[in-house]
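Participant: Predicted model and sequence follow; I will ask about them next.
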Amino acid sequence: MASERILQFAKSEQLKQRAHQIIPGGCHTYAKGDDQYPVLAPGFIARGAGCHVFDVDGNEFIEYGMGNRAVTLGHAFPSVVNAVRAELEHGCNFTRPAAIEVACAEQFLELIPGAEMVKFCKDGSDATSGAVKLARAYTGRDLIAICGDHPFFSSDDWFIGTTAVNAGIPEAIKQLTVTFRWNDLESARALFAAHPGRIAAFILEAARTEDPEPGYLNKLKQLCHDNGALLILDEMITGFRWHNGGAQAYYDVEPDLACFGKALANGFSVSALAGKREFMRLGGLEHTDRPRVFLLSTTHGAETHALAGAMATMRVYRDEPVIAHLVRQGERLKRGAEEAIAQRALSAHVKIVGKPMCLAYATLDQNGQPSQAFRSLFLQETIRRGVLMPSLVVSYSHSDSDIDRTIEAIDGALRIYARALEDGVESHLVGRPSEIVYRRFNRPTPPGDRS
């Protein structure tokens, strides 16, 4: 069994105090914030190597989640780092385009056969918002239908206006987004019936924790086209995890537009809006039949070193069995974790969910209800055993021994979980529980709470 460690987070605590004074939320990504983790957690990471990270206090952890699923190969993966380093020798941003922009686009389109044009940017929100803008321009319609079962599409108003954290977003903007249910064609038909001639596009992830029903995605695409709308696939997570060609290749569907990011450059900031020429050309210079679309024009959108990182990453996917490794290690991890859960008689309270290459877990309380307090306890106890696992997302760098050590840590954490079910989670959790990101108000911080 993985031994429980006494961890010190003194440097993290000092940085935390400074960070919250000068950075809203204490960091630049809400999913990485203090409110998402227990009090006994590393606050700041100093470096990573493969699937291991080291915090500013020198503590080492096997990591899962891997930069919110952006690091698929492993931290500081040598061939990617070498490509980035070599490109930086020549500068990274110029007054005119660099040749690598063409080379990277060609390499990307070879992997995504359904796409005919691509434009690179820096984050997923830019890509999805660009897709929404193209759909509205092409159709002349304003409404966007988003999948209400999928948690995040963009930091921009058209999506965040649908969440509980919608302060500062005009009501008029909120009214331009409607929601449908994943894997439910009738909910899509109902939207078209309720808003005839007004919906520009449906946007969704192809899948999250389970596969769609056979034919669902193509039927949804046909339904969109029959009603004059476009189909947009958000491939931020599924791209370069489900298949080298994305979920669209895995499920045999060609969307009108698709958005990629995260794993595209193994953690370097590159995202992509790709799609059929018929739609993408509206952001170009040659067409004269329609108004121009000001599409994804950013100073840093094609930094050469990031594109070099993307090309190196795509080469690894092309030449090595990355997806097969993710599936194998995910299956190994899921099998071992579920065996430990069953042995602790906790199958009604801890569940492993998702596809092998993109696993997560659910933590339930005594009544079988989702519990942030029990999630925090589970995180706390795995952290004490040397594993940092906001999810169970594996990388190409996770070895058999890493998986085995993780299963041992999970088993040790489950022992505490079982006790907490009997005598109360507050008896075992240090400090406050974590929170959900989408909440309208913050809770007052209790006196003496270190976070």
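Facilitator: Great, that's in hand. Numbering: from 1, shown residues only.
Participant: C-alpha from now on. contacts and neighbour counts both.
Facilitator: Noted.
Participant: ok now stretch 204-214, how far from the chain's centre?
Facilitator: 15 Å (Cα atoms, centre = their mean, to the nearest Å).
Participant: quick one: buried residues of that stretch?
Facilitator: Residues of stretch 204-214 classed as buried under the neighbour-count rule (16 or more other Cα atoms under 10 Å) are Leu204, Glu205, Ala206, Ala207, Arg208.
Participant: now Ala265, nearest residue through space, not along the chain?
Facilitator: Ala310 (3.9 Å; Cα to Cα, 6 or more residues apart in numbering).
Participant: Next: Gly43.
Facilitator: Here the residue nearest Gly43, using Cα to Cα, 6+ apart, is Ser12, at 4.9 Å.
Participant: Among the buried residues of stretch 204-214, which are located in strands?
Facilitator: If you go by DSSP state E, the buried residues of stretch 204-214 have Leu204 in strands.
Participant: Comparison target, given below:
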Amino acid sequence: MGADTEEFDLPLSRAANERLHALIPGGAHTYAKGDDQYPEHLAPVISHGRGAHVWDIDGNRYLEYGSGLRSVSLGHAHPRVTEAVRRELDRGSNFARPSIVEVDAAERFLATVPTAEMVKFAKNGSDVTTAAVRLARAVTGRPRVALCGDHPFFSTDDWFIGTTPMSAGIPAATTELTVAFPYGDLAATEELLTRYQDEVACLILEPAGHAEPPPGYLEGLRALADRHGCVLIFDEMITGFRWSEAGAQGLYGVVPDLSTFGKALGNGFAVSALAGRRELMERGGLRDPRERVFLLSTTHGAETHSLAAAMAVQTTYAEEGITDRLHVLGERLAAGVRDVAASMGVGEHVVVRGRPSNLVFATLDEHGRPSQEYRTLFLRRLLAGGVLAPSFVVSSALTAADVDRTVDVVGQACAVYRKALDAGDPGPWQGGRPVKPVFRRLA
């Protein structure tokens, strides 16, 4: 790979992206993977991956971060996971009745997340967060959903997407039933619950984000939910496993009524989970005398090889201390990036944030404002150096040498960043249109 960005080209990926756009709306099955998220003509199309590396169809190898939207926390093709899946493939994957694998997987999950009493599996995060919301509305008899407005994503379903700039096709009446509260502000949340007294079915939030919860915040939220009679839902898609094997609820010791898991649970295989108190979960079962709730009923939710992958992931985390390893790797990366950014004079412009196991970076302009133009410049230099990093979220497959190599490449990117700041214009180093925010009204 050439060290000069201008020499770095991806002709085969460029052609494949045209084919993708011709056949698939957006050119990808996840908006966050779209080529609009990458510098113009520098959106690699992947051939394969192993461990912390992926290869594009042009033959380039990259160190990869944020793999699978944070789902591949053990690295690609992890042997314990692939072997567990391989064992199930020859045994069939979907039957007319539950497989014994389903109860094994449920027992394993509830042993890993002992704050929950029952669990139901599905294929993606949106299904289980929406099931949690539906269940909360059913048990409370209330229509409104209160979500944390500081967290970027909860579901592809109308109750959430209607609150984003991409709300086309969603009736206003649906969106009006969703209200927002700010993270970390108990007084504002109580004011919201008082304003909509006896109307709010649930509070749903990621229990932690790029900063630690303020002292007493989650405990206070638990008390607020109890006092106002609403269901507390933790979205643990990201915090699950990366914060602790039992999620943020296991780390901080605050038990929600319902919680949702996914991403790291399958190490790239499609599996998610809705877990929670038996009293609530049984409303979607066959042993409760009250009106039934259509909780989750999916053709592929109990696909055996994905459940086998989830069990292997949980075993690997427990036996190999994966969460601790993610934190050690992330701490090394964050320290290295901060040091090299400071040494290049851009320490206030290339900023690393978040828990070490879940790092993101911000690219700020000369006035300290978030800049898509500077992000474009930064990503171009990373790609040219063999680093594919929409974020700095680590996997346990990385080595210390991989992290150090990443820091070296970041240093090269920071040198160019400094030139752009001095010139007061990142344009000459962008190489085309800037990368775009995922949520926007027009393409």
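Facilitator: Nice, I can see it. Note that the structure is predicted; figures quoted are calculated from it, not measured.
Participant: And the helix ranked longest in the first structure, what does it pack against?
Facilitator: Selection of the longest helix in the first structure by residue count, based on DSSP state H, yields helix 400-423. Here helix 400-423 of the first structure is seen to pack against helix 322-343, helix 372-384 when contacts are counted using 3 or more Cα pairs under 8 Å, 6 or more residues apart in numbering; DSSP states H and E.
Participant: Which one of those lies nearest to Leu392 of the first structure?
Facilitator: Across those, Leu392 of the first structure has its closest neighbour in helix 322-343 (8.1 Å, Cα to Cα).
Participant: gap between the closest one and the chain center?
Facilitator: Centroid separation for helix 322-343 of the first structure versus its chain: 20 Å, with Cα atoms, centre = their mean.
Participant: Next, the buried residues of it.
Facilitator: 322-323, 325-334, 336-338, 340-341.
Participant: where along the stretch 201-350 of the first structure do the helices fall?
Facilitator: 216-226, 247-250, 277-280, 304-319, 322-343 (DSSP state H, counting those that start in this stretch).
Participant: export those to a markdown table and tack on distance to Asp365 of the first structure?
Facilitator: What follows is those, written out as a markdown table (distance: least, Cα to Cα, whole Å):
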| stretch | distance to Asp365 of the first structure |
| --- | --- |
| helix 216-226 | 34 |
| helix 247-250 | 34 |
| helix 277-280 | 48 |
| helix 304-319 | 40 |
| helix 322-343 | 14 |
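Participant: Gly267 of the first structure: which of these is closest?
Facilitator: In terms of Cα to Cα, the element of the helices of the stretch 201-350 of the first structure nearest to Gly267 of the first structure is helix 304-319, at 8.7 Å.
Participant: Check what contacts that closest one and list those residues.
Facilitator: 73, 79-81, 83-85, 87-88, 91-93, 98, 100-101, 104, 107-108, 240, 244, 264-266, 268-270, 322-323 (Cα atoms under 8 Å, 6 or more residues apart in numbering).
Participant: repeat that with 7 Å
Facilitator: 79-80, 83-84, 87-88, 92-93, 100, 104, 244, 264-266, 268-270 (Cα atoms under 7 Å, 6 or more residues apart in numbering).
Participant: That helix vs the second structure, average offset?
Facilitator: In the superposition against the second structure, helix 304-319 of the first structure averages 0.6 Å from its aligned positions (mean Cα distance after the TM-score superposition for the first structure).
Participant: Can you point out the buried residues in that helix?
Facilitator: Buried, per 16+ other Cα under 10 Å, within helix 304-319 of the first structure: Thr304, His305, Ala306, Leu307, Ala308, Gly309, Ala310, Met311, Ala312, Thr313, Met314, Tyr317.
Participant: for the residues you listed, which one is nearest Asn442 of the first structure?
Facilitator: Using Cα to Cα, the buried residues of helix 304-319 of the first structure come closest to Asn442 of the first structure at Ala306, 35.9 Å.
Participant: To which residue of the first structure is Pro171 of the second structure aligned?
Facilitator: Aligned counterpart of Pro171 of the second structure in the first structure: Pro170 (TM-score structural alignment).
Participant: Against Ala413 of the first structure, how distant is that match?
Facilitator: 45 Å (Cα to Cα, to the nearest Å).
Participant: what about the two, which has more around it?
Facilitator: Using other Cα atoms under 10 Å as the criterion, Pro170 of the first structure and Ala413 rank with Ala413 on top: 22 against 11.
Participant: Find the nearest non-adjacent residue to the more buried one, please.
Facilitator: Ranked by Cα to Cα, 6+ apart and with sequence neighbours excluded, the top spatial neighbour of Ala413 of the first structure is Glu381, at 4.9 Å.
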